[in-house]
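> Everything below, folded, please.
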Amino acid sequence: MPATENTPLVPVATNPLKDQLPSLKIRVFQVVCALIWCLFAAGPIFGFAALKPILIDQGVYKEICDTVGPDALQEVCTERDLKLNFMFTLGAVVTNATALVVGSILDNYGPRVTGIIGAIAIFISSLCLRNGATITFFDAYLFGYIGLAFGGPFVFISSFQLANSFPGKSGSVLALLTGAFDSSSALFLIYRLIYQNDLIHNLTLKKFFTAYLVVPIFIFVCQVTVMPSESYKTVETLAKMGETGIDESGLPMDPEDLRYTGQEVQAQRSRRNSIKSIRSTRSTKSVYEEIADSRLHQKSGGIFGVLHDKSLKKQITSPWYILMCCFATIQMLRVNYFVATIRSQMEFYFQDEGIAIGINKFFDVALPVGGLFAIPFIGLLLDNFKTLTVLTILYQISLTIGVFGMIPLQFVQYLGILMLVVYRPFYYTAVSDFCAKVFGYRNFGTVYGSLNCISGIFNLFQALLDKSTHTVFHMNPNPVNLLLVLLTALSGAALLGYIKSQEIEVSKSDIIREALDSEVVEIGD
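Modelled structure (predicted):
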């Protein structure tokens, strides 16, 4: 029940949600298990740049080069390189497209079923990658890589609900899970280091993925034994809790939360009573929820709640959604194109295989480490700047990375990579924050999931861009990179311009509403 006028100014120290939770040891064990499998299975496909040299050395798709004439003398002919890159392209598409499906299954069948589906998918894909050299009636390597991409979101997103296993600490738990996801790309980096330094003699793909079968088995056992069969909370509720610190009963999850002081509660309650005495309406929100909404409205620059009461159809057909979808699609395409082609790009720019390999190795390490490093700074940005300011920073960093990526100077390339590995988690977090503020929590899972799904599907164009680089532009990545930078500039400018125009409109509406409310309060007094 929402809090009413009789709710104490300072909420009691006990939280009703805690009485429904398992013991502390069980909850800690659940979170630890989720962190372990997210670290190994949430998104290892994004470590493709580290895995690719092993695939080449192990002879994956080597037969393609034996049938294409003059190129056959090269270690990696054009057709083979494109085939390998296509594995990552499809994997990235499947990962993002799966997010929408996972949300629906999670809401209807719970986290246990969702996690088990992910474990089964990862187990089957590991078997395919393990036996890829002997399976001939279908492309086992491609199927296996797609399977990893498909299973990752199931085991990752099903873990989100654990954030509310510790009321008042949901943000910290979510940050840990997100950090584990970002670091999961290091799986193939570790494999490459072991493989190239022969730390484990002759660690072939077959041996590696035989050992990796332990991961899906671990996930399955955890799901059927210690993990909850029902979500502590839905993704939408968690999004609201993480943003406001308000639980489902309308009370702060942390009784000592400084955002909800007694004085501010009293002022808001008096104001609401005066308005309701004239309008004869009863708010369905607690005083704390109204304070949270007011704070978010101010912090977001006035865009918070702009589409909260609209239908899903109106939300996804609005300029807010369409413009963000266009911008997000271009960003995802740029990042994934770079991940798949970093070594060939560096070889073109520097005409030196040694330099290219060095930059590639640096990127392999920076990608997982950069995500962990960026998390606290991303939180500071989101907490202290308006949504438009955050997106403007995102836009400027994106353009800078694009320009740096076309400059054939080593220190510029290294700087661009450092910015990219920080930009990637910043981008995902900023888009999620935008969706929560603009579209609300009721349709958060569907809106955010569909945005990622559409962006993922359009990533199929990455294969076309990659092929054009190889065949039309003779390995020169500049035309494609320049195109993506220009599209970023246009889509970003359109999004920021629209948000700015809406901020102005919202500001005008706020002035009128405040004037009306002031008159109502004076009449009530």
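> C-alpha only now, for contacts and for neighbours.
Noted.
> hey, which helix is longest across this structure?
For the chain, the helix with the greatest residue count under DSSP state H is helix 78-130.
> Determine the set of other helices and strands touching the helix or strand just after it.
As assigned by DSSP states H and E, the chain's next helix or strand after helix 78-130 is helix 140-157. Helix 140-157 is packed against helix 24-41, helix 78-130, with contacts defined by 3 or more Cα pairs under 8 Å, 6 or more residues apart in numbering; DSSP states H and E.
> Residue 172 is nearest to which of those helices?
With Cα to Cα as the measure, helix 24-41 is the member of these nearest residue 172 (11.4 Å).
> buried stuff in the closest one?
27, 30-31, 33-41 (16 or more other Cα atoms under 10 Å).
> Give me the three-state assignment for the residue nearest to the spatial centre of the chain.
Taking Cα atoms, centre = their mean as the criterion, residue 428 is the residue nearest the geometric centre of the chain, at 4.3 Å. Three-state call for residue 428 (DSSP: H, G, I helix; E, B strand; the rest coil): helix.
> roughly how far apart are it and residue 182?
According to Cα to Cα, to the nearest Å, residue 428 and residue 182 sit 11 Å apart.
> re the thing from before, just checking, what packs against the longest helix of the chain?
Applying 3+ Cα pairs under 8 Å, 6+ apart, one finds that helix 78-130 makes contact with helix 62-65, helix 140-157, helix 205-212, helix 214-225, helix 319-350, helix 444-458, helix 461-471.
> now what about the last one, what contacts it?
Around helix 461-471, the neighbours that count as contacts under Cα atoms under 8 Å, 6 or more residues apart in numbering are 78, 82, 85-86, 89, 333, 336-337, 341, 475-477, 480.
> Now show me the structure for the sequence below, then we'll compare the two:
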Amino acid sequence: MSQVPPIKKWLTFVTGVLECLLFGGLIFGWASLVIVLKGENFFSCSSVVNGQENGLSNSSANTTVTPVIFSNETRFTTLSPKNISDADSCAAPENKCPYQDEQLSLVFTIASACLSFMALPNGILYDKFGTRKTRIAASVMYAIAMLMTAFTTVASSEVLFASMCIMAASGGYLLITNMQIGNLFGDKRSTVITLVNGAFDSSSFVFLVVLKIYEGGVSFKAIFLFYSVATSLLLLRSLFLLPNKQFPWPLPQDYNYGICRAKNTRLPGADVELNHNHDAGELQQEALMSNGNAQQNEEEEEEVSTPELYYPTFMKGLKSGMFYTHIFWFSVIQLRNYFFMGTFNPWMTKLAEDNESSCDTVIRYTEAFAITQLFGVLCAPMNGLIMDMYRNYVTKKMVQDKQAGIESAYTKASLDLRSCVVAFSLTTFLGVLFSICVVIPILPIQYLSFVLQVILRSFLYGGNATFFAVGYPSRHFGKMLGADYGAGSIILMLQYPMFLLTVGTFGGDPAPVNIILLVLTALTIIHPVYLYFHCKWLDRQYRENGPQTVKKPRKMEDENLLVVDQVSTI
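The predicted model follows:
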């Protein structure tokens, strides 16, 4: 039984959810942030003509040319940025500026791709250096990104490319480090992981709050300066509420974490924090030897888990068939989701162009979309609960079959992956339903698409993280998840050419591209089907060969100390 105090465990969980909610996936709130950026005239056509010559500052002009419609037919009017949502602005004279929309779309494309691409380096650093060191580095980079954004001017609009990329990549690392909190909660592990992912997705609502504060009169610079100072909270949490390395699974006895954790009085001078790296067992052995307490019992047989048996090394995990089908499943649905967010404003403008007050309509739907993002944190546990409930159902069925003396259709070799089959099939269904709603060019139906998009995103990222937590050895979690995000980032770069295709070839109508994405989303059913047959193969192997075991030392003289060692490569 773990010695982690319950209040500390729950405080770690609550602050982890809040951290992902307030700092994690802010880039997902692009639909709201882009209004603020246009209010500051970043990349505006007027800045192309005058900004470089006159050094126009985004905070120095009280009356500027302000964009109020968000498409390749952007309208401009002479208004204060604080009146950006004024309905009368829609009646202003026209001044087209496709350059601004293209540049802002490119910023979002590169930043969102960077969020995924940097997951692999982040995962490698996480597995190598542990939680605390890499979180400190990520927190500092996050603060730098906020400072860069705060001091960006119209004349230096290109700085947004760097600041948004750094912000997105740093937020992604916060997610990776917080998903390990699930190891503190035993059989509720999947639920906790998906809840943390849901909080990360819901952080898009932060930029809606930023938009409202901006409209209320607070300067762009002051908002981002405040956020840069707030990153100090990330450093405090890294020190006191997270381990130096990683949370092990399962938790050893007498385990604790943080710089204020209680020391093991039975082993003076041997305050070693257990973790799942290769040196954990050796460090414990050396600590015991130095105190004259090392008396190792006989080696005993221990069953090798399915991930350890088939994917003992990182490279074997990368070469597995289910990894390739998972990349296809994840990349396509993620692209479907990001293309929706990246083209939201042009798309809404296209649908609202026949409306008498199209400007009001665009702003109203933008705010509705941003508000629905907040509910992602409520939708996320649904996927984890489904996986945990299905796993419990299969376990109960196995016990009943054993008591009845009949051969069960299931074995524990495929127990965790079978829950992924159910979750991934449901995610694909939601993706298809969402894509159908997006294709229908009727404005009120898009409220339904907002809801489906939030649920889809929560199911996608929560299920994605859980798959790597249960399907591969825990010591490769960061690297495998990072490789998955890295492959997805390459596919995400298709956003920008798809945007240009929509604006150029299809005259601003995203329907043809959305139809293509609908077909690709339907094809992602390949992944859960492959996993289903893979699980049947694992069950057959288990029945024919029985459980695989290895000899390893487990018991020490002090029975309250659990040595965490790695299974030797098979």
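> re earlier: can you tell me how far the counterpart of the residue nearest to the centre of structure 1 in structure 2 sits from residue 340 of structure 2?
The alignment partner of residue 428 of structure 1 in structure 2, by TM-score structural alignment, is residue 461. To residue 340 of structure 2, residue 461 of structure 2 is 16 Å away according to Cα to Cα.
> returning to what we had before: what is the nearest of the contacts of helix 461-471 of structure 1 to residue 501 of structure 1?
Closest to residue 501 of structure 1, out of all of these and judged by Cα to Cα, is residue 333, at 27.5 Å.
> List the contacts of the counterpart of the closest one in structure 2.
Superposed on structure 2 with TM-score structural alignment, residue 333 of structure 1 falls opposite residue 335. With contact set as Cα under 8 Å, 6+ apart, residue 335 of structure 2 has these partners: 491-492, 495.
> what about 7 Å?
Counting by Cα atoms under 7 Å, 6 or more residues apart in numbering, residue 335 of structure 2 makes contact with residue 492.
> same thing with residue 342 of structure 1?
residue 360.
> Can you tell me the residue that sits opposite it in structure 2?
Using TM-score structural alignment, residue 342 of structure 1 pairs with residue 344 in structure 2.
> do you know how far that match is from residue 543 of structure 2?
52 Å.
> next one: residue 250 of structure 2
26 Å.
> Residue 43 of structure 2 now?
64 Å.
> who has more neighbours, the two?
residue 43 (23 against 14; other Cα atoms under 10 Å).
> which helices and strands does the longest helix anywhere in structure 2 pack with?
Longest helix of structure 2, by residue count under DSSP H: helix 376-404. Helices and strands touching helix 376-404 of structure 2, as assessed by 3 or more Cα pairs under 7 Å, 6 or more residues apart in numbering; DSSP states H and E, comprise helix 189-202, helix 415-439, helix 446-471.
> which residues touch the aligned residue in structure 1 for residue 205 of structure 2?
Structural alignment (TM-score structural alignment) places residue 205 of structure 2 against residue 186 in structure 1. Going by Cα under 7 Å, 6+ apart, residue 186 of structure 1 touches 47, 368.
> again, only this time at 6 Å
The contact partners of residue 186 of structure 1, by Cα atoms under 6 Å, 6 or more residues apart in numbering, come to residue 368.
> With the one 3 residues further on instead?
For residue 189 of structure 1, the set of contacting residues under the criterion of Cα under 6 Å, 6+ apart consists of residue 50.
> Assumed it was part of a helix.
Yes - applying three-state DSSP, one finds residue 189 of structure 1 inside a helix.
> picking up where we left off before, how about the helices and strands packed on helix 140-157 of structure 1, which one is nearest residue 177 of structure 1?
Per Cα to Cα, nearest to residue 177 of structure 1 of those: helix 24-41, 5.9 Å.
> Whatever helix or strand comes next after that closest one vs structure 2 - mean distance after superposition?
Going down the chain from helix 24-41 of structure 1, the next helix or strand is helix 48-57, by DSSP H and E. Following the fit onto structure 2, the mean deviation recorded for helix 48-57 of structure 1 is 0.9 Å by mean Cα distance after the TM-score superposition for structure 1.
> what stretch of structure 2 lies opposite helix 48-57 of structure 1 in the alignment?
So helix 48-57 of structure 1 sits over residues 30-39 in structure 2, by TM-score structural alignment.
> now the helices and strands packed on helix 376-404 of structure 2 as CSV including distance to residue 177 of structure 2?
As requested, those are arranged in CSV below (distance: least, Cα to Cα, whole Å):
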stretch, distance to residue 177 of structure 2
helix 189-202, 10
helix 415-439, 22
helix 446-471, 12
